[in-house]
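Chemist: Sequence first, predicted coordinates after that:
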Amino acid sequence: MHFHKKVIFLLLTGVILSMPASCVTKTNQQSKQPKGATIFKGTDTNKGGLGHPEIFTSNLPIVIIDTSGKWIRDEPKIPAAMKIIYDKSGGRNSLSSQHIDFKGKIGIELRGKTSLGFPKNQYGVEIQDDEGNDKDASLLQLPAESDWVLNGPYSDKTLMRNYLAYEFSNRIGRYASRTKFVELFLNESSDTITGDKHYVGVYLLIEKIKRGEDRVDIKPLKPADITGGYILKIDKTDRYETYFFTRTGTRLFHVYPK
């Protein structure tokens, strides 16, 4: 498949926003294995289908996740390997490309509540070192951090609502999670990556909301000093989370500090 580049322009209070979109038409390594995760097996060039390096190309970065045959669940995270292919010069990305933006070990889990029942899942991703400890890394030229979200916008058929909301906020100088559109391939079997079997669609790579200089930049709190910033959220009940009610009955969950 080839994904021809389009540009969508939106005008909001004098700000022009451009973003890539995908239009589909049809055309005719191996490294040291990180502890707890498989090496990448490459692409299948012996079978027909999207797995052929010559066939699948995209103007979007390509994310490949391999779980070594384990199924991803909703906690705890399981070890996996992740590779991101991205040609910074603006060229098209393919499964066989040597333009590697990131390659390493991650922990991955399902995320969400209602969306757990969707055919297109959402994932929480933590970059890890060889010992399974969290490690900061820059993905797709975003500031280095360990925690990320792969958002599968199944209920948003435009694929743009989260992107636009976050982008508009950042454009007016109010921090919101930075995002990048990607194409995701997910291998939960022991097979070689092929597009026919492992392509799961367009996703939005999102910075996870957390305290940090390059995320929500608020003063860290200490037991003896509680003057500073707090992060709260409105969400569905989780039995492991603490919360309180406002005077109007709104339930607020603690995100930071825990």
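Modeler: Received the coordinates, thanks. Residues are numbered from 1 along each chain as shown.
Chemist: make it CA atoms for all contacts and neighbour counts henceforth
Modeler: Will do.
Chemist: in the longest helix anywhere in the chain, what's buried?
Modeler: Ranked by number of residues, the top helix in the chain under DSSP state H is helix 161-171. For helix 161-171, a neighbour-count test (16 or more other Cα atoms under 10 Å) marks 163, 166-168 as buried.
Chemist: Name the residues of the helix or strand that comes right after it that are buried.
Modeler: Downstream of helix 161-171, the next assigned helix or strand under DSSP states H and E is strand 179-187. Residues of strand 179-187 classed as buried: 179-187 (neighbour count, 16+ other Cα under 10 Å).
Chemist: With stretch 108-125 instead?
Modeler: 108-111, 115, 120-125.
Chemist: Could I get the full set of helices for the stretch 101-250 of the chain?
Modeler: 161-171, 195-198 (DSSP state H, counting those that start in this stretch).
Chemist: neighbouring contacts of the longest one?
Modeler: Outside of helix 161-171, the residues within contact range by Cα atoms under 8 Å, 6 or more residues apart in numbering are 175-179, 204.
Chemist: which ones are touching the nearest residue to Arg215 once chain neighbours are set aside?
Modeler: Spatial nearest neighbour of Arg215, excluding adjacent residues (Cα to Cα, 6 or more residues apart in numbering): Ile209 at 6.6 Å. Ile209 is in contact with 177, 215-216, counting by Cα under 8 Å, 6+ apart.
Chemist: Of these - the most surrounded one?
Modeler: Ser177 (21 neighbours; other Cα atoms under 10 Å).
Chemist: Comparison target, given below:
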Amino acid sequence: MIIGLASFVLWIAIGDDENFPNRVHQHQQGNSESTTVLDFTEMKTDLPVISMETGGQRIPGTPIINNKDYYYQLSEQGESEIKTAFTLYQENMEPLKLSAMIHYRGHSSRFFDKKSYALRFIDEDNNDKDTSLLGMESDNNWALHGPYLDRSLIRNYMAMNLAGEIMPFAPDVRFVEVFLDHSYEGLYLVMEKVSKGVGRVPIATPEKNSQQTDYLVLVDRPKKMNATLDDFLMDTYKVYPSGTEINYPTNTQYTEERQQFVNQDFSFIAHSIYQIPYADEENQYRKLLNVQAFYDYFIINELFRNVDAGHYSTYFYRDLRGGLTPVVWDFNNSLNNYQVITFDASGFSLTQSIFYEQLLKDQAFVDGLIRRYHHLRKTKLQTERLQQYVDDTIDFLGEAVERNNNRWGDVYDLNHYDQDNHLQPSERNYTSYQEAVDQVKDYLEKRGDWLDTNIDTLYQYSHPSRHSHESIK
């Protein structure tokens, strides 16, 4: 029998004094006194370097437009990924040589001239091979993000690290410089994927013959998914135009019975949240959620004005011993960097997103969210700290920024403007790297000021006058 009842859920509150693992901020480790030794170029750098050799193969994943639709190009052999020789160089250490399956990754970023990559490490028998990169936990799946539309180069690095200080899990990240077939490709960010594993999403492998399972789900564009859940959010169009996909359990851990359990359990939680404000006198939803993680997800995404959060690239995981927990991902479009729409420093972005449109109807939730906001703004998310974080990161990157911009500097010349590689309209784009950095710092300050002044207006969403018609039973 498949069950999804509150009696099987324990909500564990996390107080203001976090007890998460120490976050490694790469730029705080300081530039090495020795440079990274490379055996194929005379380039000097203090950063780690990744070299990938394809042997002349076509890398799969380029979008091919067919009328208004598009599909992803395969390799010459019709494969969705190709095998490459991967080498990681770090200071004076022996190079780490591996085999990796790669393809282009992302959504709109696949149209950029500077590509991002998905990496899957394999052994000599082509089986997945867990590998530790740059001090991060071992796994076989990684993302190699190439900041490009983000001309500052630091949005994902900064936001992921700040989120990692306050949330149970946020992907770990490290800057590297990348060569593809010995051609310099610029500054990249090695990123943990949102996946089950030691040091990643803390969920357990289901017990043998058990239909119940911990799980990880993704809310995103259905076109990117193999199959979507037929869950409460889909049935009620709450998630439209997105869908929900199971990211774990998959492969050998997947069974139809476990898929049904995830569908029912996730639907039960969603249905409980959408009972707010009626039929929820005992705040049952609080037993089903990691409430503080929902606070922190809201705060970090609102501070960075990450307008995709809650709509696309939105992950939730559920440890059956605890509550549903959100995970941050993809800040490339944050801080008014959305390609086709301008978002100034005023207004909220998540108030109409899934779950939050209901959670904010509960005054107790709003009370806790506002308290948590003020606590973080006095500590880890102070404006002064954010400004210094930007400056220190740029100082750490040093000449790598210049090398990257020598490779991709045409983006600053608006005579080379095109809609795939620039913000729209053209006047939103920056003509120098310093302008891009100044925009990040200025926007963060203005955004923080606006939120400081207006965070209490969230009480409007919990006021009975706004939803009293829903309270009639």
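Modeler: In hand now; what should we look at? Computed from a predicted model, the values in this text were never measured in an experiment.
Chemist: closest one to Ala137 of structure 1 among the helices of the stretch 101-250 of structure 1?
Modeler: helix 161-171 (21.3 Å; Cα to Cα).
Chemist: and the gap between Phe266 of structure 2 and Asp296 of structure 2?
Modeler: Phe266 of structure 2 sits 21 Å away from Asp296 of structure 2, going by Cα to Cα, to the nearest Å.
Chemist: between the two, who's got more neighbours?
Modeler: Phe266 (24 against 21).
Chemist: That one - that's part of a helix, no?
Modeler: Yes: assessed by DSSP: H, G, I helix; E, B strand; the rest coil, Phe266 of structure 2 belongs to a helix.
Chemist: Contacts made by stretch 64-73 of structure 2 with the rest, please.
Modeler: 60-63, 80.
Chemist: Report the aligned residue range of structure 1 for that stretch.
Modeler: Under the alignment (TM-score structural alignment), stretch 64-73 of structure 2 falls on nothing in structure 1.
Chemist: Not counting residues beside it along the chain, what's closest to the counterpart of Gly112 of structure 1 in structure 2?
Modeler: With TM-score structural alignment as the criterion, Gly112 of structure 1 lines up with Gly106 in structure 2. Among residues not flanking Gly106 of structure 2 along the chain, Ser116 sits closest, at 7.0 Å (Cα to Cα, 6+ apart).
Chemist: Which residue in structure 1 aligns with the one you found?
Modeler: By TM-score structural alignment, Ser116 of structure 2 lines up with Gln122.
Chemist: mind listing what its match touches?
Modeler: 110-112, 115-116, 149-152.
Chemist: among those residues, which are in strands?
Modeler: Using DSSP state E, 110-111, 149-151 are the members of these that sit in strands.
Chemist: Over in structure 2, tell me which residue corresponds to Asp134 of structure 1.
Modeler: Aligned partner of Asp134 of structure 1 by TM-score structural alignment: Asp128.
Chemist: got a list of what that match touches?
Modeler: 120-122, 140.
Chemist: ditto for Arg110 of structure 2
Modeler: 61-63, 104, 116.
Chemist: Wait, a helix at Val255 of structure 1?
Modeler: No: using three-state DSSP, the assignment for Val255 of structure 1 is strand, not a helix.
Chemist: Now check structure 2 for the residue matching it.
Modeler: Match for Val255 of structure 1 (TM-score structural alignment): Asn247.
Chemist: next one: Tyr163 of structure 1
Modeler: Using TM-score structural alignment, Tyr163 of structure 1 lines up with Tyr157 in structure 2.
Chemist: thinking again about what came up before, I'd assumed Leu218 was in contact with the match of Val255 of structure 1.
Modeler: Yes: if you go by Cα atoms under 8 Å, Asn247 of structure 2 and Leu218 touch, sitting 6.6 Å apart.
Chemist: Neighbours of Gly152 of structure 1, how many?
Modeler: The number of residues packed near Gly152 of structure 1 is 22, by other Cα under 10 Å.
Chemist: Can you give me the distance of the counterpart of it in structure 2 to Arg105 of structure 2?
Modeler: Under the alignment by TM-score structural alignment, Gly152 of structure 1 pairs with Gly146 in structure 2. As defined by Cα to Cα, Gly146 of structure 2 lies at a distance of 10 Å from Arg105 of structure 2.
Chemist: Understood, closing this out.
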